[in-house]
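In: Structure here, sequence nowhere to be found:
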């Protein structure tokens, strides 16, 4: 039977993932609002679609934290303290730089999801372990789309 340390590590990992989901959501929406150039329409719509997908995961991940007996993030400060995905306040960024930034951040997110999956395995949380495969697939699809825009 997994110990308290494994459960605490899982909760911490899930809260880190949750923070990164919020950070990536906000960055993706920022780019959605500020993208300009020849690919405006396509990128504006893609960024909005991806932001919606990312935001939908926040509640799911937070509920996994609660179901494991932990407390979730409570503020912007808590998000900032746990996130490894950096803020990006720029609004006048080249469209392809936006694409590159979001691609790289989704790669970072995949690593965080895989860490949560490993922690779930250690803690005996089969539900989080299984769900994380879907979260990984979604992030990998975002990386694939963004990579293809950059020319493969």
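Out: Okay, I see it. Please read all numbers here as calculations on a predicted model, not as lab measurements.
In: Could you use CA atoms for every contact and neighbour count after this?
Out: OK.
In: What segments of the protein are helices?
Out: In chain order, the chain shows helices spanning 4-34, 40-67, 76-82, 95-123, 126-149, with DSSP state H as the criterion.
In: take the one below as the second:
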């Protein structure tokens, strides 16, 4: 721990403590939330959860993109389904990011950082047929479920029961989205024949 002056104060001996974290980033004492978790566990959980936050934002935007650009006979059903899925995905971002902060970690700060961390691939095509949209989102949700399970193991290994518990609900929700997308894509594929 080192002390550095922060700003001019009535008492010039006022200093703010800055903690050096193993990731070599500096966390001001005001942001260094106390935790009983081991420092290396906090670092691993933080990295895993930040990856999930980035993927959730990427998957949210991809789902909204497809929601906005869906077409065809089942427009209304798919439009509403994808809107529901997007809302559910977006609802995970704040609790995941806050979990990082609760254990003293630093969470994502920007779209640029999300872009660096995301494993969900963007889709910038002008047109994607509905069945391809559903298949792509189904695959992305399957990968997200796998990432959630991997993060769950990291949380278990770090004795972070609260983060692991949070992830269990998200695994179930992600599997439900995968199921719905699978069934909808089968129906869409059958209708195209």
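Out: That came through, no problem. Keep in mind that what you see is a predicted model, and the values were worked out from it rather than measured.
In: Tell me which of the helices of structure 1 sits nearest to residue 89 of structure 1.
Out: With CA to CA as the measure, helix 4-34 is the member of the helices of structure 1 nearest residue 89 of structure 1 (8.0 Å).
In: Could you list the buried residues of that closest one?
Out: For helix 4-34 of structure 1, the neighbour count (16 or more other CA atoms under 10 Å) marks 6-32, 34 as buried.
In: That one against structure 2, how far on average?
Out: Superposing on structure 2 and averaging over aligned pairs (mean CA distance after the TM-score superposition for structure 1), helix 4-34 of structure 1 comes out at 0.5 Å.
In: can you check stretch 126-144 of structure 1 too?
Out: Mean deviation for stretch 126-144 of structure 1: 0.5 Å (mean CA distance after the TM-score superposition for structure 1).
In: Where does that stretch end up in structure 2?
Out: Stretch 126-144 of structure 1 corresponds to residues 161-179 in structure 2, going by TM-score structural alignment.
In: Just give me the longest strand of structure 2.
Out: Longest strand of structure 2, by residue count under DSSP state E: strand 15-20.
In: And the residue nearest the centre of structure 2?
Out: Here the mean C-alpha position of structure 2 is nearest to the C-alpha of residue 53 (CA atoms, centre = their mean), at a distance of 1.9 Å.
In: Find the nearest non-adjacent residue to that residue, please.
Out: Leaving aside its sequence neighbours, residue 53 of structure 2 sits nearest to residue 93 (CA to CA, 6 or more residues apart in numbering; 5.4 Å).
In: Roughly how far does the alignment partner in structure 1 of the one you found sit from residue 70 of structure 1?
Out: Alignment note (TM-score structural alignment): residue 93 of structure 2 maps to residue 58 of structure 1. When distance is defined by CA to CA, to the nearest Å, residue 58 of structure 1 is 15 Å away from residue 70 of structure 1.
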